[in-house]
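Q: test case, fold it:
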Amino acid sequence: MSTLSPWTRRDPFAEFDQIVRRAFGPTVRTSGFTPAAEIDRDGDDAVVRLELPGLDVAKDVVVEIERAHLIVRGERRDERAEAKDGRTLREVRYGGFRRSFALPAHVTSEAITAEYDAGILTIKVAGAYAGAAAKRIEIASTPDTPALEA
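A: Next up, the predicted model:
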């Protein structure tokens, strides 16, 4: 016979976060989580996908270019924080996040589009790989150069 009983499980990162705040002061912001990301090449375009399930992207996510970097930042809010009575198993991370991806110098904000569907934020960077192929430079030899002997 088994009995199902509620238990209390603490957030394993809460104690570490408190130590960091005590050591470095309240100005240090610890990250709530880091969303998983993948980058694919589609011709000359780069496609960045981030897993952001359960977020209201219109309210809680920002995509921007800053100093030749694509920045995706936001926050997963715990709407039920006040309703907790101490009997919680918590494996979902809440809080702020920030991801940064280097961009080629020629990419402007007009080349970037973003859409959100089924928990995946897809960002397309048009032309990110344009002109990225290596180009071999031929080395010319002059007839006046003496041959080296071994």
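Q: please make it C-alpha for all contacts and neighbour counts, starting now.
A: Will do.
Q: what about the closest residue in space to Arg90 that isn't next to it in sequence, neighbour count?
A: Ranked by C-alpha to C-alpha, 6 or more residues apart in numbering and with sequence neighbours excluded, the top spatial neighbour of Arg90 is Asp11, at 6.7 Å. Applying other C-alpha atoms under 10 Å, we find 14 residues neighbouring Asp11.
Q: ok, now Arg10?
A: For Arg10, using other C-alpha under 10 Å, the count is 14.
Q: three-state assignment of it?
A: coil (DSSP: H, G, I helix; E, B strand; the rest coil).
Q: against Ala37, how distant is it?
A: 27 Å (C-alpha to C-alpha, to the nearest Å).
Q: next up, for comparison:
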Amino acid sequence: MNEMFKRPSFDLRRSPFEMMEPLRRMFEGEMDASSIRVEELVDGNTLIVRAELPGIDPEQDVDISVAEEHLHIHAQRRERKEERGKDRYRSEFRYGSFSRSIQLPKGVRNDDISATYRDGVLEVRAPLPPQTEQEPVRRIHITRE
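A: Predicted coordinates:
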């Protein structure tokens, strides 16, 4: 009998989640390879930007810069993952660059921006400039001609 029909083309000892891993990487990998997930919030007079960067060495793999009212975050990942089992060995390497640019409010001083890294999260703080008084909203009347 043909060998193809005797043995399945995939290992039945693998869990369904393991078999879905290549599909997950195909759909999520492209987005993860070029973008950094961030959240932005204002706490009092400070803009806080938090960026997910797990497994990154912030001193070697992260570059933060400010230019033309934009905060630029650039990171590189060099990760190696190994799994050893009774009957198998799996090694996966993951390399890539990530970047994200966030527009800053007008008047933010570059010298006042600070950054910290803790538990896989980069936090950038930018004190906001004092708000100037804005003119009240004025409704404009439309005339027919």
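Q: distance of Ser114 of the second structure relative to Arg90 of the second structure?
A: Counting by C-alpha to C-alpha, the gap from Ser114 of the second structure to Arg90 of the second structure is 40 Å.
Q: between the two, point out the one with more neighbours.
A: Counting neighbours by other C-alpha under 10 Å for Ser114 of the second structure and for Arg90 shows that Ser114 has the greater number, 13 against 9.
Q: longest helix of the first structure?
A: As assigned by DSSP state H, the longest helix anywhere in the first structure is helix 14-24.
Q: average gap between whichever helix or strand comes after it and the second structure?
A: Using DSSP states H and E, the helix or strand that follows helix 14-24 of the first structure in sequence is strand 37-42. Following the fit onto the second structure, the mean deviation recorded for strand 37-42 of the first structure is 0.8 Å by mean C-alpha distance after the TM-score superposition for the first structure.
Q: what's the angle between the very next helix or strand once past strand 37-42 of the first structure and strand 37-42?
A: Next helix or strand after strand 37-42 of the first structure toward the C-terminus (DSSP H and E): strand 45-51. Interaxial angle of strand 45-51 of the first structure relative to strand 37-42 (axes from the mean of the first three to the mean of the last three C-alpha atoms, to 10 degrees): 160 degrees.
Q: ok, Leu4 of the first structure - how many residues close by?
A: The number of residues packed near Leu4 of the first structure is 5, by other C-alpha under 10 Å.
Q: quick one: map it onto the second structure.
A: Correspondence of Leu4 of the first structure to the second structure, assessed by TM-score structural alignment: Arg13.
Q: element containing the residue nearest the centre of the first structure, please.
A: For the first structure, Arg99 is the residue whose C-alpha lies nearest the centre (C-alpha atoms, centre = their mean; 2.9 Å). Assigning secondary structure by DSSP H and E places Arg99 of the first structure in strand 95-102.
Q: counterpart of that strand in the second structure, which residues?
A: Taking TM-score structural alignment, strand 95-102 of the first structure hits residues 96-103 over in the second structure.
Q: quick one: that stretch to the first structure mean distance?
A: Per aligned residue, stretch 96-103 of the second structure averages 0.6 Å (mean C-alpha distance after the TM-score superposition for the first structure).
Q: got a list of contacts for that stretch?
A: Applying C-alpha atoms under 8 Å, 6 or more residues apart in numbering, the contact partners of stretch 96-103 of the second structure are 32-36, 69-78.
Q: may I see the buried residues of it?
A: 97-101 (16 or more other C-alpha atoms under 10 Å).
Q: mind putting those residues into JSON lines with distance to Arg125 of the second structure?
A: Shown next, in JSON lines, are these (distance: C-alpha to C-alpha, whole Å):
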{"residue": "Ser97", "distance to Arg125 of the second structure": "23"}
{"residue": "Phe98", "distance to Arg125 of the second structure": "20"}
{"residue": "Ser99", "distance to Arg125 of the second structure": "18"}
{"residue": "Arg100", "distance to Arg125 of the second structure": "16"}
{"residue": "Ser101", "distance to Arg125 of the second structure": "15"}
